[in-house]
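**Q** let's see this in three dimensions:
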Amino acid sequence: MTTDRTHLPLVLTRELRDLADTRHQHARAALSGSEVRVGRGAYISRGEWDELGDLDRYRLRLVAFARTRKHSPLFSHQSAAVLHGNPLIGAVPDRIHVTVGSTSGGRSARGVVAHSREVGFEDIVEMDGLRSTSALRTAIDLAATAPRADAVVAADHLVRNGSPRLALLEAWLRAQPMRGHRRAQEVIAFADARAESPLESVSRVSMHTGGVPQPALQVPYSDSAGLIGRVDFAWPALGMVGEADGDAKYLNADLRGGRSAERVVLDEKVGEDRLRALGLRVVRWRWSTAIDPTALAGHLAAAGLPVDHRIGWGDCCA
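**A** Predicted structure coming up:
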């Protein structure tokens, strides 16, 4: 559940009007543990803070940062990704990312990364009173600067939710000149709307890096009893299919479609048996394997899939 971060009782010391309520009192309260210092001159009660998850705590930090600055900051990169609700790999960002004009002279400071570049008005949006780069521009910035897996997760999420690749290319053009433009172009080419989860996106990146043959995505299989289902990855010519197993499909009730976790496991077992009856080899892996290209390539090779770094992936990664 996401908290409305704009209506939390955030105390800003610069707005204090009661002479009995001073910044020193709030500083002492933070030292004693009854309050939490969210940012420079911004505090919240310990009880309110403890009720927030990591993402909402980070969002509150963005609110505190914006409300304690003379000019409204433009959040970008990982910070904008959080504001847009993009899926994340690993931990919530530990630093705040803002973009400043290329001639503004802005500098990074402790806990804040200032990216010096120009952003046109068409790539700026406002969400809950906070200025941010648009979803498209955010994906381009991440594609140019973030680790490849993080960048592909963001790009896949965007095209899966209805943004055409052409829109990404147009945002890329508006962002020029920019460092990492070639990396960003490659991520745009690699993006695929058929990736249904961050785990599938990360798996695809690791396959490409690890020399695994290019898979087909979301391939349906049927037998005499009807549709078995769609598999995450398939190598039809090699008689192999792959499934990336995340915890969410067992633990998240919304993804189970009214079934119990035990029922999900049993249904998968039946489906896998039907796939094997078609003569297919079925291989599964989890996050710990997917995130490591060498581990995933070795896992697939052990299941019989040839691994060769000399084999390209066609036009997707040109």
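
**Q** from here on, just use CA atoms for contacts and neighbour counts.
**A** Fine.

**Q** and the strands in the stretch 101-250 of the chain?
**A** 112-116, 124-127, 130-133, 216-223, 226-235, 240-244 (DSSP state E, counting those that start in this stretch).

**Q** so which of those is the most packed in?
**A** Highest mean neighbour count among the strands of the stretch 101-250 of the chain (mean count of other Cα atoms under 10 Å): strand 130-133, with a mean of 22.

**Q** next, the second sequence, to be compared with the first:
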Amino acid sequence: MQRAHLAGALVPVHRGVFMAKDEWEGLDDAGRHLARARAVAPSLAIDTAFSHITAAVSHGWPVVGPLPVRVHVTDEARTATAHRSGLVRHAGPLPALDAIRLDGVPVTAPLPTALALIATTPVHVAAVAVDISVRNGSLRLEDVAAALPSSPARGSARGRLVISALDRLHESVGESFAAIRLVELGAAEVVPQHEFVLADGSTCRLDFWIPELGVVVEFDGRQKYVDPAMTGGADQTDVLWREKLREHRLRSRPDVRAVVRVTWWHLIDLDRFRALFRAHGIRF
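**A** Next up, the predicted model:
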């Protein structure tokens, strides 16, 4: 193994644990994090469960930004959180556990996983991850809200921010990301999947409608233009032209002040997102 590592054929995943280089390079960020979790599994105590960001990845939740190198667990025997090479051990007690196991190690259930993310990660990371579980029905929004700490307890304000951005009507990770960014900017009422009836009698469904400002917000992901399920098999040029005509009809409505198209590039940085709206003359 040492010779293979020195020759570049093996990649170290954890102390004393290696993977074939081609297998490692074929994994995405989530796959690599789960590989690290499997690597530490044999060394974990009985009363330990994968939790926090590692549990979120185990549930298949999307995580904005790079995943941590360290694997996160909750250890019932610990009274204080300990950071070690490749591992973060959070103090117990163990919360409710899910039916799934990762290499024999329990994983925290969706609700305690959501609460842990809200408490320990930036609000946009928590909201994007938790929103998908609300969308697919594995978590009820009211249950998450009821479990949050009450004001003025620590974490109550960030919890309210996250909760206000969650909605079962969001249709993509990009929409989940845009929703929490709009909350962070201070948008008062944001209506997802709002439908307008246009002058020709056709309906137009919007990603977001902010009635107080008369602003339409559309998440412009690449899938919209290349995914056959979304394009109906139409040529990319036709899709662009159709989208241009749709926007023209929207702008012709007297109650629409602006149509703001948002990409992932805008969402990554909150100041960049704010600047996009300012370029349209909109200040929250």
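
**Q** turn the strands of the stretch 101-250 of the first structure into TSV, columns for distance to G47 of the first structure.
**A** Shown next, in TSV, are the strands of the stretch 101-250 of the first structure (distance: least, Cα to Cα, whole Å):
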stretch	distance to G47 of the first structure
strand 112-116	26
strand 124-127	26
strand 130-133	25
strand 216-223	45
strand 226-235	43
strand 240-244	39
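
**Q** out of those strands, nearest to G298 of the first structure?
**A** In terms of Cα to Cα, the element of these nearest to G298 of the first structure is strand 240-244, at 13.7 Å.

**Q** mean deviation, the closest one versus the second structure?
**A** On superposition with the second structure, the average gap between strand 240-244 of the first structure and its aligned counterparts reaches 1.6 Å (mean Cα distance after the TM-score superposition for the first structure).

**Q** by contact count, what packs against the longest helix along the second structure?
**A** Longest helix in the second structure by number of residues (criterion: DSSP state H): helix 236-251. The helices and strands touching helix 236-251 of the second structure, judged by 3 or more Cα pairs under 8 Å, 6 or more residues apart in numbering; DSSP states H and E, are helix 223-226, strand 258-262.

**Q** buried residues, the longest one. List them.
**A** Of the residues in strand 258-262 of the second structure, those scored as buried under the neighbour-count criterion (16 or more other Cα atoms under 10 Å) are 258-260, 262.

**Q** can you check stretch 158-168 of the first structure too?
**A** In stretch 158-168 of the first structure, counting by 16+ other Cα under 10 Å, buried: 158-160, 163, 165, 168.

**Q** straight-line length of that stretch, end to end?
**A** Taking Cα to Cα, to the nearest Å, stretch 158-168 of the first structure runs 9 Å from one end to the other.

**Q** starting at the chain centroid, how far to it?
**A** Its chain's C-alpha centre and that of stretch 158-168 of the first structure lie 15 Å apart, by Cα atoms, centre = their mean, to the nearest Å.

**Q** just the residues contacting that stretch, thanks.
**A** Here stretch 158-168 of the first structure makes contact (Cα atoms under 8 Å, 6 or more residues apart in numbering) with 135-137, 139-140, 188, 191-196.

**Q** who wins for most neighbours among those?
**A** The most crowded member of the contacts of stretch 158-168 of the first structure is A139, carrying 33 neighbours; neighbours defined as other Cα atoms under 10 Å.

**Q** P62 of the second structure contacts A127, correct?
**A** No - counting by Cα atoms under 8 Å, P62 of the second structure does not reach A127; the two are 10.0 Å apart.

**Q** more neighbours: which of those two?
**A** Neighbours around P62 of the second structure and A127, counted as other Cα under 10 Å, are more numerous at A127. The numbers are 29 against 18.

**Q** who's in contact with stretch 200-207 of the first structure?
**A** In contact with stretch 200-207 of the first structure (Cα under 8 Å, 6+ apart) are residues 148-150, 152-153, 156, 195, 213-214, 232, 244, 290-294, 296-297.

**Q** of these, buried ones?
**A** Judged by 16+ other Cα under 10 Å, buried ones among these: 148-150, 152-153, 156, 195, 213-214, 232, 244, 290-293, 296-297.

**Q** could you measure the alignment partner in the first structure of D131 of the second structure against G229 of the first structure, distance?
**A** Residue pairing (TM-score structural alignment): D131 of the second structure is matched to D156 of the first structure. Distance, D156 of the first structure to G229 of the first structure, by Cα to Cα: 22 Å.

**Q** ok, for P73 of the first structure, nearest residue in space, not its chain neighbours?
**A** A66 (6.0 Å; Cα to Cα, 6 or more residues apart in numbering).

**Q** show me what that neighbour lines up with in the second structure.
**A** So A66 of the first structure corresponds to A41, using TM-score structural alignment.

**Q** surely that match and V105 touch.
**A** Yes - shown here, A41 of the second structure and V105 form a contact pair, counting by Cα under 8 Å, at 6.5 Å.

**Q** got the contact list for E189 of the second structure?
**A** Neighbouring residues of E189 of the second structure by Cα under 8 Å, 6+ apart: 210-212.

**Q** repeat that for 7 Å
**A** Going by Cα atoms under 7 Å, 6 or more residues apart in numbering, E189 of the second structure touches I210.

**Q** map it onto the first structure.
**A** Using TM-score structural alignment, E189 of the second structure lines up with Q214 in the first structure.

**Q** gap between its match and H208 of the first structure?
**A** From Q214 of the first structure to H208 of the first structure the distance is 7 Å (Cα to Cα).

**Q** try M178 of the first structure
**A** 25 Å.

**Q** which of these two has more neighbours?
**A** Taking other Cα under 10 Å, M178 of the first structure and H208 do not tie; H208 has more neighbours (20 against 15).
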